[in-house]
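>>> build the 3D model from these lines:
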Amino acid sequence: MAINIIEKQTTEETFGPLKGKVAVVTGGSRGIGSAIAKLLAKNGAQVAFTYQFDDTSAGNVVTEIENDGGLTYASQVNVSEIKEVNSCLEEVIKRYGKIDILVNNAGITRDRSFRNMSQEEWNEVINVNLNSVFNTTSAVINQMITQKFGRIINIGSIIGQSGGFGQTNYAASKAGLVGFTKSLALETAKNGITVNAICPGFIETEMVAEMPDAIRDSIISKVPMKRLGHVDEIAEAVLFLAQSNYITGQEINVNGGLYM
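Prediction:
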């Protein structure tokens, strides 16, 4: 598949604590991913992000970032396909010379009770949520080791920690992501690379907005802070880890106290 690239031309110089850094965000066209891409760009990083289907949303994120003075482009990529991932990240390195920050955010749900879950529903979630992290990380890890710097930030979920009814596939993928994070952190700490996971609770996204009101209200009632989280609060945690030097192998919970 040819990779569709959305970008605008700009010659503006960027500023901020991430100036000179190059970031890749998977699943960056909406929700948490778009908030991450925009905040990293706002803080000076050159940002490439992937999306799979929605050209319009991806184009809107590109326009918003570059209207705000940032540098970005979007690539249409199926992150569960390693050839597409390799082509995308080779293009990033060709343009910018390196990748400093990798945010593995892309994810899907295919919720169903396990007894009714098909192998296709299982495999699709594992491929997008977990196998894609192998694809992206294997494409950048040697370059990060060579340059003695890297920030790998994986977006997990409270469901990977506590489980979720009808979400065995999703929970398994996110729990696997945490194990991946801790193991890779051990392997790469000596190379100036940090690897961490952020585990959001229930965040105000399109996915949560589609829940019936009764279920949504029930969730909020169980959150000690009595509200859903905001996508910007996840992006702020990513920005923090992107700048941190002595935190690795950690699960950062951003969930309003729902899981401690």
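>>> can we go C-alpha only for contacts and neighbour counts from here?
Noted.
>>> and the closest residue in space to Arg110 that isn't next to it in sequence, what helix or strand is that in?
Leaving aside its sequence neighbours, Arg110 sits nearest to Glu121 (Cα to Cα, 6 or more residues apart in numbering; 5.9 Å). Assessed by DSSP states H and E, Glu121 sits inside helix 119-126.
>>> and the next helix or strand past that helix?
Heading C-terminal from helix 119-126, the first helix or strand you meet, by DSSP H and E, is helix 132-147.
>>> packing partners of the lengthiest helix in the chain?
Looking across the chain with DSSP state H, the single longest helix is helix 168-188. Applying 3 or more Cα pairs under 8 Å, 6 or more residues apart in numbering; DSSP states H and E, one finds that helix 168-188 makes contact with helix 119-126, helix 159-162, strand 193-200.
>>> before we compare anything, build this one as well:
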Amino acid sequence: MERNENNARPVAVITGATRGIGRSIAQAFIGQGYDIAFCYRSNDVEALSLMAEAESAGSRVVASRLDVSDESAVLGFFEKIEQQFGRLDVLVNNAGQTRDGLLVSMEKKDMDDVLATNVVGTLLFCREAVKLMLPARCGSIINLSSITATKANKGQTNYAASKGAVEALTRALAVEVGKKGIRVNAVAPGVIKTEMAGELLGNFEKQLKQRLLARTFGEPNDIAAAVLFLARPENHYITGQVLTVDGGITLG
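Prediction:
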């Protein structure tokens, strides 16, 4: 278990934590002895399951069902975190959504929804996390990007734009808060076997595997391991970076 200088349990916040990559990340922090706070959009059953898992491992938990782009809901969530824990060590901005389609026929709502969740939500959570981290002059923020930010597929202009923005804000915030002891990095997953990627894998599995140097698709635990690496205090010299975890697909 990692401890801070007061020998208190560290605290991690994870957005979109009830399934897929987010759940694996939450489980990884629970396994390292963190107390956790997480939010989710709709799946109460999975949220209760994750809460029970965390509590059985000895972690204290704060959980909220919310839209990450809803400022008032985000403020309320962080009020609960401050009341329960009084500190924050790690924020992982994992919540995201896709609305794929050719730009020429894309509805504005599909643009707004993706940008609201992937960009505005990330900005709001970063802002509130920094407020809790500043008193201790330490903390780690990890934003989830995607290889789509640099190697986009047809029909993903809105998603690629959102993840490009995530990488840009990661670098900008790293500059803004670096001298306050807060590190900001991003992880850019490739093709990971999750529910979100199911349709893509089903339609293009053979073609994708031919491009993978690793010859296999990634698992959510692969991304959780990268997030844990960036969060560890001993990696204090890494900030403003995007760690690509893609099995070599961008080189294939």
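>>> TM-score for this pair?
The TM-score (TM-score structural alignment, normalised by the length of structure 2) is 0.93; 245 aligned residues with a Cα RMSD of 1.3 Å.
>>> quick revisit: what's the match for the residue nearest to Arg110 of structure 1 in structure 2?
Aligned counterpart of Glu121 of structure 1 in structure 2: Asp110 (TM-score structural alignment).
>>> equivalent analysis for Arg110 of structure 1, please.
Residue correspondence, TM-score structural alignment: Arg110 of structure 1 in this structure matches Arg99 in structure 2.
>>> quick one: map Lys98 of structure 1 onto structure 2.
By TM-score structural alignment, Lys98 of structure 1 lines up with Arg87.
>>> would you quantify the distance from that match to Phe125 of structure 2?
For Arg87 of structure 2, the distance to Phe125 of structure 2 equals 15 Å [Cα to Cα, to the nearest Å].
>>> so these two - more neighbours on which side?
Of the pair Arg87 of structure 2 and Phe125, Phe125 is the one with more neighbours under other Cα atoms under 10 Å, namely 24 against 21.
>>> who's in contact with the spatially most central residue of structure 1?
Nearest to the geometric centre of structure 1 sits Asn105, at 1.8 Å (Cα atoms, centre = their mean). With contact set as Cα atoms under 8 Å, 6 or more residues apart in numbering, Asn105 of structure 1 has these partners: Val25, Thr26, Gly27, Gly28, Ile32, Gly33, Asn154, Ile155.
>>> inside strands: which ones of the residues you listed?
Val25, Asn154, Ile155 (DSSP state E).
>>> the last one is in contact with Leu102, isn't it?
No - counting by Cα atoms under 8 Å, Ile155 of structure 1 does not reach Leu102; the two are 10.8 Å apart.
>>> helices of the stretch 1-150 of structure 2, start to end?
For the stretch 1-150 of structure 2, the helices defined by DSSP state H, counting those that start in this stretch cover 20-31, 44-56, 71-85, 108-115, 121-133.
>>> for the ones you listed, which one sits closest to Asn203 of structure 2?
Checking those against Asn203 of structure 2 by Cα to Cα gives helix 20-31 as the closest, at 19.6 Å.
>>> helices and strands around the closest one, which ones?
Judged by 3+ Cα pairs under 8 Å, 6+ apart, the packing partners of helix 20-31 of structure 2 are strand 11-15, strand 35-40, helix 44-56, helix 220-231.
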